[in-house]
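Q: 3D, please:
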Amino acid sequence: MDKNILIMSKFPHRVVEHFDETFNTFKLYEETDKQKYLKEVSPIIDGIAVMGPTVVSAEIISSLPKLKIIGNFGVGFDAIDVKKASDANVKVTNTPDVLNDEVADTAVALTLSVYRQIIEANKFLLNRLWLKSEFPLSRKFSGTKFGILGMGRIGKAIAKRMEAFDCDISYHSRNRKDVKYKYFSSLENLAENVDTLCIITPGGEETKHLVNKSILEKLGKNGVLINIARGSVVDQKALIEALKAGVISGAGLDVFDNEPNVPNDLIELENVVLLPHVGSATIETRYEMGKMVYDNIVAFFSNKKLLSPVN
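A: Next comes the predicted model:
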């Protein structure tokens, strides 16, 4: 297919091979001087393949006169200026569904790790402290009240898993969903009535700092916060202060503000479990996500229906 695709981020190797076999590819992620390279190839680029959080700004979109499609790797697409893309008649796609299980599994892992202090227990054994004393008792998770902020595809997958732990599941989203779980019309009420608040809602300006000091206070001193959505949804400064002061009990975080720069004030806390944004990071799922980016771009240039259009 005689189309020129700009691969802005480092995709799984097998996915890059698919692109190389089908298109003329230009790998921005391999270049040292990315701005210079982008300027050189800008007149010929027909499509973009990109992984978040690589930014596709209005300026970049404007600089590519032949651009017709942006294939985004991931469900969230807040790093892409979708409005500018729409104005320029550029299609944007994402990769829903294929990562639901992995992200939901990560939510479970984070939750159990916080409640049962799995990471601390591992350190305790490795440092041979078990030879001197018993590891302190942790908290029971089964049967607790589990709240979900965002009852989309992944939220439903998380809820399904939490049923196995006999959790009392409730949720808040912009609209009531066709699910059996209890609905709270306000996030404040949800936080006040659960032991765990799990965030799986889109990022962007609409949800920025949705979980703030007030919500953390409602969650309370025995409450646990789990975030596998976007770092921007939580007021990170307020969270650090709440964790230090015992306003909430603990947190499990896979996402942060300004990734990969995680503040020392957060890293140094003992009541957190921190992951480097690996919610969907398995070999199998990352391949499927990349393949979906590829399939969307192939479909577009073959004049076929897109698998997962955003705009």
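Q: going forward, measure contacts and count neighbours with C-alpha atoms only.
A: Fine.
Q: Show me the helices in this structure, by range?
A: For the chain, the helices defined by DSSP state H cover 13-22, 34-41, 58-62, 82-87, 100-116, 118-126, 153-163, 187-192, 213-219, 236-245, 264-267, 283-301.
Q: In the first one, which residues are buried?
A: Same thing as helix 13-22. 15, 16, 19 (16 or more other Cα atoms under 10 Å).
Q: ok, of those, which one's closest to residue 239?
A: Residue 239 lies nearest to residue 15 out of those, by Cα to Cα, at 37.6 Å.
Q: Looks like that closest one contacts residue 292 (just checking).
A: No - at 9.4 Å, residue 15 does not count as touching residue 292 under the criterion of Cα atoms under 8 Å.
Q: Tell me which of the helices of the chain sits nearest to residue 170.
A: Minimum separation from residue 170 across the helices of the chain (Cα to Cα) falls at helix 187-192, 7.4 Å.
Q: Run through who's touching the closest one.
A: Contact partners of helix 187-192, identified using Cα atoms under 8 Å, 6 or more residues apart in numbering, comprise 147, 149, 170-172, 184, 197, 214-216, 218-220.
Q: May I see the PyMOL selection of the buried members of those residues?
A: Buried residues among the contacts of helix 187-192 (16+ other Cα under 10 Å), as a PyMOL selection:
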select buried, resi 147+149+170+171+172+184+197+215+216+218+219+220
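Q: returning to what we had before: switch the buried residues of helix 13-22 over to JSON lines; also include distance to residue 264.
A: As requested, the buried residues of helix 13-22 are arranged in JSON lines below (distance: Cα to Cα, whole Å):
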{"residue": "15", "distance to residue 264": "36"}
{"residue": "16", "distance to residue 264": "36"}
{"residue": "19", "distance to residue 264": "40"}
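Q: Looking at the residues you listed, which one is closest to residue 116?
A: Looking across the buried residues of helix 13-22 and measuring by Cα to Cα, the closest to residue 116 is residue 15, at 37.9 Å.
Q: before we move on, the earlier item: of the helices of the chain, which approaches residue 71 most closely?
A: Across those, residue 71 has its closest neighbour in helix 283-301 (5.1 Å, Cα to Cα).
Q: now the helices of the chain as TSV including distance to residue 226?
A: What follows is the helices of the chain, written out as TSV (distance: least, Cα to Cα, whole Å):
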stretch	distance to residue 226
helix 13-22	31
helix 34-41	35
helix 58-62	32
helix 82-87	28
helix 100-116	7
helix 118-126	15
helix 153-163	12
helix 187-192	12
helix 213-219	12
helix 236-245	11
helix 264-267	14
helix 283-301	22
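Q: want to put them side by side, so please do this one too:
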Amino acid sequence: MLHSVAVPLIDDFAMFEFGVVCEVFGLDRSYAGLAPFDFRVCAIEPGTPLANPTGASIIAPFGLEAMEDADLIAVPAARIRDEYPEELLEALRRADARGALLLSVCSGAFVLGAAGLLDGRDVTTHWRYADALARRFPQARVNPDVLFVDDGNLITSAGTSAGIDASLHLVRRELGSDFANTIARNMVVPPQRDGGQRQYIERPVSDCTDDMLSELLDDLSEHLDEAHTVSGLASRVHMSTRSFSRRFVAETGISPMQWLTRQRILHARLLLETTDLTIDEIAVRCGFGSATLFRHHFDQEVGVAPTRYRRSFTRSPQPA
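A: Here you go, the predicted structure:
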């Protein structure tokens, strides 16, 4: 069970990647019905300011002893260097030896590699550093394309927002979909992109500032099971098909049918996670019509088959 999280920091750590693990694991969300994690930011010399490239500094209140019984060790990105503090590497080895969960964000994978924890494992990092990681740790199986890799007790992620995806994946895997979805909802991020998605995939922002289109999108979200056409949607807002399509792309970054497909996939993911509906039933409820068409779009968007997704993310009990 995932209750306690330790985050070891060293000089030149990356503020955003540190913020990712703080946001997912460090905030008290008891107001949303979630039990808070025992969250510990630690360093070799607690109480001593640690610098980062922004010019700001952080003071870690805990020493590395806080890692000794933590369920999860989350290693944020930091400047890649030839050598890392041996005290930290030893603490990471002890954590791995006792079966703790290990999570790295972006270049944090190099820290785990320096501790010898990537050998024989499937891993990833930011695409800019993937070749360097593979050269430095030739026994690691580096996948430069994916957002994150789940290799048992070791989860490594690519840069920036992929750390959010990996963290939510870990929460979902250990504590269930409800827990992860609540965190995501309060962070105002999608519940999760699948790890198999490519790092370069474009995810246009879908927020809509046009009141007329916003009302239409809200209505569509409530009627995903119904058939929709671009011309039919255009007529509902009293626009020509061409003008409507142009306005829609300008507001959301994607075409009307792309937007509708993605909303249907998001709904399908929720149904796969939280219900016992068959694939055929989910296909109908989400507006795909047939299981074949549903499987095609789901695999294209998420990167895995619906049945495999369900096996990975079926709701599990929350901690007491």
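Q: now what about the TM-score between them?
A: Structural agreement between the two chains, given as a TM-score (TM-score structural alignment, normalised by the length of structure 1), stands at 0.32; 136 aligned residues with a Cα RMSD of 4.7 Å.
Q: coming back round to it: between the helices of structure 1, which gets nearest to residue 49 of structure 1?
A: In terms of Cα to Cα, the element of the helices of structure 1 nearest to residue 49 of structure 1 is helix 283-301, at 6.9 Å.
Q: What is the closest one packed up against?
A: Helix 283-301 of structure 1 sits against helix 13-22, strand 47-51, strand 69-73, with contacts defined as 3 or more Cα pairs under 8 Å, 6 or more residues apart in numbering; DSSP states H and E.
Q: Switch these over to a markdown table; also include distance to residue 85 of structure 1.
A: Formatted as a markdown table, these follow (distance: least, Cα to Cα, whole Å):
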| stretch | distance to residue 85 of structure 1 |
| --- | --- |
| helix 13-22 | 22 |
| strand 47-51 | 12 |
| strand 69-73 | 8 |
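Q: which one of the ones you listed lies closest to residue 4 of structure 1?
A: Closest approach to residue 4 of structure 1 among these (Cα to Cα): strand 47-51, 6.6 Å.
Q: now the angle between helix 283-301 and the closest one, please.
A: 160 degrees (axes from the mean of the first three to the mean of the last three Cα atoms, to 10 degrees).
Q: helices and strands around strand 47-51 of structure 1, which ones?
A: By 3+ Cα pairs under 8 Å, 6+ apart, strand 47-51 of structure 1 packs against strand 4-7, strand 69-73, helix 283-301.
Q: what's the angle between it and helix 13-22?
A: Computed by the same axes, to 10 degrees, the angle separating strand 47-51 of structure 1 from helix 13-22 equals 180 degrees.
Q: re the thing from before, single out the most deeply packed of the helices and strands packed on strand 47-51 of structure 1.
A: strand 69-73 (a mean of 26; mean count of other Cα atoms under 10 Å).
Q: ok so, going back, with respect to residue 37 of structure 1, which of the helices and strands packed on helix 283-301 of structure 1 lies nearest?
A: Closest of those to residue 37 of structure 1 is strand 47-51, at 14.3 Å (criterion: Cα to Cα).
Q: Isn't residue 102 of structure 2 up against residue 154?
A: Yes - the pair residue 102 of structure 2 / residue 154 is scored as a contact, 4.8 Å apart, by Cα under 8 Å.
Q: picking that back up, distance to residue 298 of structure 1 added to the contacts of helix 187-192 of structure 1, as TSV?
A: Shown next, in TSV, are these (distance: Cα to Cα, whole Å):
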residue	distance to residue 298 of structure 1
147	40
149	35
170	40
171	38
172	37
184	42
197	40
214	47
215	44
216	45
218	48
219	46
220	50
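Q: Nearest to residue 240 of structure 1 among the contacts of helix 187-192 of structure 1?
A: Of all the contacts of helix 187-192 of structure 1, residue 240 of structure 1 sits closest to residue 216, with 10.6 Å by Cα to Cα.
Q: What residues sit buried inside the helix or strand containing residue 251 of structure 2?
A: If you go by DSSP states H and E, residue 251 of structure 2 is part of helix 241-252. For helix 241-252 of structure 2, burial by neighbour count (16+ other Cα under 10 Å) applies to 241, 244, 245, 247, 248, 249, 251, 252.
Q: Can you name the element that comes right after that helix?
A: In N-to-C order, the element after helix 241-252 of structure 2 by DSSP H and E is helix 256-274.
Q: same for the helix or strand that that following helix is followed by, what does it pack against?
A: Downstream of helix 256-274 of structure 2, the first helix or strand assigned by DSSP H and E is helix 279-285. In terms of contacts (3+ Cα pairs under 8 Å, 6+ apart), helix 279-285 of structure 2 is packed against helix 256-274, helix 291-302.
Q: Return the most buried member of those helices.
A: By mean count of other Cα under 10 Å, those have helix 256-274 as the most buried, with a mean of 19.
Q: Hey, what's the angle from that helix to helix 241-252? Just curious.
A: With the same axes, to 10 degrees defining the directions, helix 256-274 of structure 2 sits at 50 degrees from helix 241-252.
Q: Give the other helices and strands that helix 256-274 of structure 2 contacts.
A: Looks like helix 256-274 of structure 2 contacts helix 241-252, helix 279-285, helix 291-302, helix 306-313 (3+ Cα pairs under 8 Å, 6+ apart).
Q: what do you get if the cut-off is 7 Å, keeping everything else the same?
A: Applying 3 or more Cα pairs under 7 Å, 6 or more residues apart in numbering; DSSP states H and E, one finds that helix 256-274 of structure 2 contacts helix 306-313.
Q: mind checking the end-to-end distance for stretch 281-301 of structure 2?
A: The straight-line separation of the ends of stretch 281-301 of structure 2 (Cα to Cα, to the nearest Å) is 19 Å.
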